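Asker: model the following, please.
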Amino acid sequence: MTTTSYDAIILGGGAAGLMAAATAGQRGRRVLVVDHARAVGAKILISGGGRCNFTNIGTAADRFVSANPHFAKSALGRYTAADFLALVERHGIAWHEKTLGQLFCDGSARQIVDLLLAECAAGQVRIACGFPVRDVAHGDGAYRVTFGNEEASAPSLVIATGGPSIPKIGASDFAYHLAKRFGLKLVEPRPALVPLTLAGEEALFRELSGVSTEVVARVGKASFREAALFTHRGLSGPSILQVSSYWRHGEEVGVDFLPERGSGWLREAKRAAPRASLKRVLGLPDRLADALVERLALTGELANLPDRALEAAERRLADWRFRPSGTEGYAKAEVTVGGISTAELSSRTMEARRVPGLYAIGEAVDVTGWLGGYNFQWAWSSGWAAGQAL
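Answerer: So this is what the prediction gives:
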């Protein structure tokens, strides 16, 4: 078997890997991308309902979960959302902004994949798809990768194979096994941006499957005001997906069902409409209001309900406690929290501190963004940072 030499080998043809490849290739580096899938960019293609939420104009390091909350600042500051947006516009891709700074393609997510492939072509990057990596070896200052019937070597190797979320598109924990092989520490991976499940007494809320309403969801110090959705298994919707990245097994999730209402609103409602029922003044979807009133055990006209009982109901509605039994796992998780420890990497270059020439980028690293384009921006920024250093 003959060995072909490159300046860098990138394992993984997702957002981060292709960005790193294009950046390094256009700097004159000879780059090889190897991906086990038959085509690159599978996760890009399914994102944003097929329109790819490719970045968020509100990107900042405090919108990422990591054992080191400062690690992402360097890469995010040097390759920004505005930089990627300029690239999108240079390729003539029409886009629009949805809520909370989220940017989407007007057309198809395929446009983002085509952009990355065009940028790789401009850098004469070789992309080898449909070839699982059979072996990775390191010695004499070179990394040797065996894939298919080929072997390639390079002084630099980039781990860009992501995390295990959404296994149906080929995602796996390959990055973690490779990191361990080179002695890199991991932060325990777990599903993130994932629906939460309810069991026991709380499973009664499953009867509300399909009901959605805007709430504030909280876990610890993290809180998000967006829609929550009841499902046949538990809780979902943007606000729940957001707090799931912070949630640990055994913790409670607090939900404010009426974030617009101030203190004392129920007593005021009683004075203004004494003959109204609690269900009526809640102003929530009927099935949800019925379920909450049933659990509060406050029926009849407000005039007949003691102020003390109304105050207690108000407090509970503002901080309704759920104790999830778990999550729907990697199969339904959009991303993975945890991964290769940032303590092992340079925040400027993404190179492993103790293993020269080894880099890790994107979702493989312990940096996980909020819902809404932040994880793609981390892919672009970390990929660009590594590409500049290769």
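
Asker: from now on I want contacts and neighbour counts done on CA atoms only, so please keep to that.
Answerer: OK.

Asker: setting aside sequence neighbours, what's the nearest residue to residue 369?
Answerer: residue 64 (4.2 Å; Cα to Cα, 6 or more residues apart in numbering).

Asker: for residue 155, that is, sorry about that
Answerer: In this structure, residue 155 finds its nearest non-sequential neighbour in residue 142, 4.5 Å apart by Cα to Cα, 6+ apart.

Asker: that neighbour: neighbour count?
Answerer: Each residue near residue 142 was counted by other Cα atoms under 10 Å, and the total is 19.

Asker: one step back: could you pull up the residues touching the residue nearest to residue 369?
Answerer: The neighbourhood of residue 64, defined by Cα atoms under 8 Å, 6 or more residues apart in numbering, consists of 72, 367, 368, 369, 370, 374.

Asker: how about a cut-off of 7 Å?
Answerer: Residues near residue 64 by Cα atoms under 7 Å, 6 or more residues apart in numbering: 367, 368, 369, 370.

Asker: from the residues you listed, which ones fall inside strands?
Answerer: 368, 369 (DSSP state E).

Asker: dump the residue contacts of residue 287.
Answerer: With contacts defined as Cα under 7 Å, 6+ apart, residue 287 is in contact with residue 208.

Asker: can you tell me how far it is from residue 269?
Answerer: According to Cα to Cα, to the nearest Å, residue 287 and residue 269 sit 21 Å apart.

Asker: ends of stretch 254-266, what's the gap?
Answerer: Start to finish, the residues bounding stretch 254-266 are 20 Å apart (Cα to Cα).

Asker: another sequence for comparison is provided below:
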Amino acid sequence: MSQQQASLQLDWDVIIIGAGAAGLMCAATAGYQGLSVLVIDHAPKAAAKIRISGGGKCNFTNLDVSAKNYICRNPHFVKSALSRYPSNAFIELVERHGLAYEQRELGKLFCSERASDLIQILRTECDWAQVEFSLKTSVDKLRYVDERYQLQTSGGKFNANKLVIATGALSFPKLKATGFGYEIAKQFGLKVLPTRPGLVPLNFKGKWLERIAELSGLSLDVAVSAGGMRFQEAMLFTHQGLSGPGILQASNYWTEGEPIEIHLMPQVSVLDELKRLRKQAGNLNKWLSSFWPKRFVQFWQQLHPAPEDIANASDEVLEAYARQICEWRLYPAETGGYGKAEVTLGGVDTDEVSSKTFEAKKQPGLYFIGEVLDVTGWLGGYNFQFAWASAVACGLAL
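Answerer: Next up is the predicted model:
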């Protein structure tokens, strides 16, 4: 990987802005087509987001990927790329390089050791494809003249026949994430849909913040519902509110002012269990403790005092108590913002881009791939899989 700007040529077949997952994958794919490829990024290192994702082990894909795992104004947009480059294609790639990986719940695949092992694979592929790099390089001016793209950068002037925007989006600003890709889209007349943080913790204020903060560190297996979607995964109490996979998934569908609904025992039929407990004149506290940590049992009993004499509780009382457990409704104040978000919802309108080549329909030779587009995957490796798939589709079309 050359980073010596002084040695870089002026003219390229393809310039890719963004050295993240999509940018690296597209660069290698294009390079293997015999094209001269330059990747530009303003960050000092390539693939910073891969390095920190998945707790440093990078959840790089999922065994079960389909269009239903994505949020996009056009629900059909992702189908073409995902079908042409499915998750098993990426798995074959990393296996060829000897990457040790592990399967976790719900089909998630992670690096066994560290995410940097995956970055090294992508770097190696780019080296083999003779891709050149100019890192720590900002793009100061971009023009389209005589059917070529002219870039004025902090590392010099570069020209290209094709320009690929793989800049990512607004999540992880500490990794130098920006909205630069959106600015380029607007410069060439493409529509950009409103953005907001996605896969993000939900924060609370006032009395509910005080209550939840006292439970900080506790995790429960729950089902969280928001915006008509339901996710059964873990929920974590934090000092600011709620996090964990279940909450992050639901955050993509939550809108400010609306509630989230939490089923605190999704693995059991709560009303049937309460009736069985009544019949046996059992101990409700002991029963609750078989599902929840002691601290949460105490919290819950203060919030919703249990029937004093469960053996003589009416059906109505048990139904009301079951409903409280199955439909715990909370009103978050806000999300944790882009600083805590794993992805960005919204972005370049997919109606502006070909689903087969990712070329802008109204601007020849300009392509958009990965997270800069209005495509957001669920938690679980889906966003990386779209990065790989859109990058390969674009790289083959260049």
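
Asker: to which residue of the second structure is the residue nearest to residue 369 of the first structure aligned?
Answerer: Under the alignment (TM-score structural alignment), residue 64 of the first structure pairs with residue 70 in the second structure.

Asker: please apply the same query to residue 105 of the first structure.
Answerer: With TM-score structural alignment as the matching criterion, the partner of residue 105 of the first structure in the second structure is residue 111.

Asker: and the contacts of residue 64 of the first structure as CSV, adding distance to residue 193 of the first structure and neighbour count?
Answerer: Below are those laid out as CSV (distance: Cα to Cα, whole Å; neighbours: other Cα atoms under 10 Å):
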residue, distance to residue 193 of the first structure, neighbour count
367, 13, 28
368, 9, 26
369, 9, 27
370, 8, 21
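
Asker: what's the most distant pair in the contacts of residue 64 of the first structure?
Answerer: Within the contacts of residue 64 of the first structure, 367 and 370 form the most distant pair, 10.2 Å apart (Cα to Cα).

Asker: correct me if wrong: the match of residue 105 of the first structure contacts residue 102.
Answerer: Yes - under the criterion of Cα atoms under 7 Å, residue 111 of the second structure lies in contact with residue 102, with a separation of 6.3 Å.

Asker: so which of the two has more stuff around it?
Answerer: Here residue 111 of the second structure and residue 102 are set side by side on neighbour count (other Cα under 10 Å), and the busier one is residue 111, at 21 against 14.

Asker: list the contacts for that one?
Answerer: Residue 111 of the second structure makes contact with 57, 58, 100, 101, 102, according to Cα under 7 Å, 6+ apart.

Asker: start to end distance for stretch 191-206 of the second structure?
Answerer: End-to-end distance for stretch 191-206 of the second structure: 39 Å, by Cα to Cα.

Asker: what residues in the first structure pair up with it?
Answerer: Stretch 191-206 of the second structure lines up with residues 185-200 of the first structure when matched by TM-score structural alignment.

Asker: give the buried residues for that stretch.
Answerer: Buried residues in stretch 185-200 of the first structure, defined by neighbour count with 16 or more other Cα atoms under 10 Å: 185-187, 189-198.

Asker: quick one: contacts for the corresponding residue of the second structure for the residue nearest to residue 155 of the first structure?
Answerer: The pairwise alignment with the second structure assigns residue 142 of the first structure to residue 148, based on TM-score structural alignment. Listed by Cα under 7 Å, 6+ apart, the contact set of residue 148 of the second structure reads 159, 160, 161.

Asker: show only the entries of those found in helices.
Answerer: Secondary structure of the contacts of residue 148 of the second structure is defined by DSSP state H; no position falls in helices.

Asker: against residue 265 of the second structure, how distant is residue 237 of the second structure?
Answerer: Note on residue 237 of the second structure: its distance to residue 265 of the second structure, by Cα to Cα, is 16 Å.

Asker: apologies, that question was intended for residue 28 of the second structure.
Answerer: In this structure, residue 28 of the second structure lies at 47 Å from residue 265 of the second structure, with Cα to Cα as the measure.

Asker: of the two, who's got more company?
Answerer: It is residue 28, of residue 28 of the second structure and residue 265, that has more neighbours when counted by other Cα under 10 Å, with 25 against 18.

Asker: now do the same contact list for the more buried one.
Answerer: Shown in contact with residue 28 of the second structure (Cα under 7 Å, 6+ apart): 125, 126, 129, 131.

Asker: for the stretch 151-300 of the first structure, just list every one of the strands.
Answerer: For the stretch 151-300 of the first structure, the strands defined by DSSP state E, counting those that start in this stretch cover 156-159, 186-192, 196-197, 212-219, 222-230, 234-236, 253-256.
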